[in-house]
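1. got a structure for you, letters missing:
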């Protein structure tokens, strides 16, 4: 396949390109030189780089589009300016992709576009799957619902659309786990708040394998929860992480401290999301890491 990839030099994209070596990949990036350095480990001569969509009048040359680009949602406080950047970086680019798909006489067969489990908001301890209907005023839901609605406009008899409601992607070199490791290694890690909130996690390997699976499964379409079949509470996650690192586990961070420190974005830490990947498993996808303990053991085997 010839694939247009956005967000290819990001946290997930850098790993995904390792699994696309049999395909021709065109990576959209603001800095081709920086992107080339970021994915040099996976470039088998099959990756080319473009800095703008302006050169395209349609997407007739592409078989698929994978859209992972977007300002990280958890890296900064949610000021008005930051919220606008989070939204614009997702919605604006996706609109351009959809417009070019519509302009094509032989459009890509699939658009795979990002989203997140933040779409669901706080669901407490109730398990649910992709069929859950959500009415939320929360910012994460607003971002994801609008993002998905824009992507879904590309759907036609020629183009299927898959949206990736992504959980907490676990990898030692980035994302949430990288931020969590320093305090745990120092013996001061522990649950946040009462620790009862559910965390829909997924091993990075399963994350990128699932994207490739959706790319290659011609009848796959609609929203997919990209998270392991067994979400766990924050307290359980914290306990297993401490045990894996052979560190103590007795401290906790009060909810008010984090609310004070990071403001409104603390909902990302306290919303309880017990999401199940029903549609993915019904398609036949098999997780390499469906349970947390083996996943963390694999990810942290090289950490002292």
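-> That came through fine. Because the structure is a prediction, the values reported are computed rather than measured.

2. C-alpha only now, for contacts and for neighbours.
-> Noted.

3. burial check on residue 269, number of neighbours?
-> With neighbours defined by other C-alpha atoms under 10 Å, the count for residue 269 comes to 18.

4. what about the helices in the stretch 101-250 of the chain?
-> 139-152, 175-185, 204-216, 234-245 (DSSP state H, counting those that start in this stretch).

5. want to throw those helices into CSV with distance to residue 55 and mean neighbour count?
-> Formatted as CSV, these follow (distance: least, C-alpha to C-alpha, whole Å; neighbours: other C-alpha atoms under 10 Å):
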stretch, distance to residue 55, mean neighbour count
helix 139-152, 21, 20
helix 175-185, 33, 15
helix 204-216, 25, 20
helix 234-245, 46, 20
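
6. the structure to be compared is supplied as follows:
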């Protein structure tokens, strides 16, 4: 991609921060959306829950990437926090999509966050981008999340949905919690460990987003997951091997449900998701295997 002006919402998050660093390193002008008063020309004010975006700050942006969302695993799913999860995704996406659509010269692409939670519990069934949405809170939320981007699509802006899996990285996300446990020798399977985990190395997540930014012929949903999903038991064994720690502990289902409440159902769910469209587009993973991804982190 030639040097461009790219707006990023969620730039302080795990994926957003890595994407901003990658774009800046290649000389692109990055504009961050912030909730406070801007501190410079590289920041744009927005208030996603109230549907407010300083559209003037987006003028000249060739691409807008929305990765802003409250963390699914940050708190128990009380009715209040489920509202926070929904509003941060649906209202934020709608605000940005409407701002994009209203620009005199809209950007050429709008990439919007989503998640493999879209598919619900797939069990042993392999799910690619043609699979239907599943059941449950997260699946319904992902459907609403993607539907909220309609104003951008209707304005003729190429719109891409980033259905991201479990990102293997230190410091944040699911693996940010797993690494300390395994280093302390407390790692192990969750439940019976037979549920599939569809993971992706942070490096490959950013590379895939960059790939989708660059390719003007690509739109719609893309699964951002490594090519071969593994069971939680297999992931656990790989963590133990790479970190050279025992991985014999196990967290029984009742304990998970007591600790996590409704969220436990999704932790124990099986999501055997594959990135068919990403592979067909010619993308190549740098860290396709779980041990490679863990070492990269």
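-> That came through fine. Keep in mind the model is a prediction, meaning the values are calculated, not measured.

7. give me the TM-score for this pair.
-> The TM-score (TM-score structural alignment, normalised by the length of the second structure) is 0.92; 287 aligned residues with a C-alpha RMSD of 1.8 Å.

8. returning to what we had before: rebuild the helices of the stretch 101-250 of the first structure as TSV, extending it with distance to residue 49 of the first structure.
-> Converted to TSV, the helices of the stretch 101-250 of the first structure look like this (distance: least, C-alpha to C-alpha, whole Å):
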stretch	distance to residue 49 of the first structure
helix 139-152	23
helix 175-185	25
helix 204-216	20
helix 234-245	38
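
9. which one of those lies closest to residue 290 of the first structure?
-> Closest approach to residue 290 of the first structure among these (C-alpha to C-alpha): helix 204-216, 9.0 Å.

10. contacting residues around the closest one?
-> Contacts with helix 204-216 of the first structure, where a contact means C-alpha atoms under 8 Å, 6 or more residues apart in numbering, come from 12, 15-16, 19-20, 64, 110, 112, 162, 169-171, 220, 226-227, 280, 285, 287-289.

11. cutoff 7 Å now
-> 15, 16, 169, 170, 171, 220, 226, 287, 288 (C-alpha atoms under 7 Å, 6 or more residues apart in numbering).

12. with distance to residue 101 of the first structure added, can I get the residues you listed in CSV?
-> CSV is the format used below for the contacts of helix 204-216 of the first structure (distance: C-alpha to C-alpha, whole Å):
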residue, distance to residue 101 of the first structure
15, 26
16, 23
169, 29
170, 32
171, 33
220, 18
226, 25
287, 32
288, 34
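
13. which among the residues you listed count as buried?
-> The neighbour-count criterion (16 or more other C-alpha atoms under 10 Å) marks 15, 16, 169, 170, 171, 220, 226, 287 among the contacts of helix 204-216 of the first structure as buried.

14. what residue in the second structure is paired with the last one?
-> When the two structures are superposed using TM-score structural alignment, residue 287 of the first structure falls opposite residue 285 in the second structure.

15. and what of the fifth one?
-> Aligned against the second structure by TM-score structural alignment, residue 171 of the first structure finds its counterpart in residue 169.

16. what residues are up against the nearest residue to its match once chain neighbours are set aside?
-> Nearest residue to residue 169 of the second structure, sequence neighbours excluded (C-alpha to C-alpha, 6 or more residues apart in numbering): residue 297, at 4.9 Å. Going by C-alpha under 7 Å, 6+ apart, residue 297 of the second structure touches 168, 169, 170.
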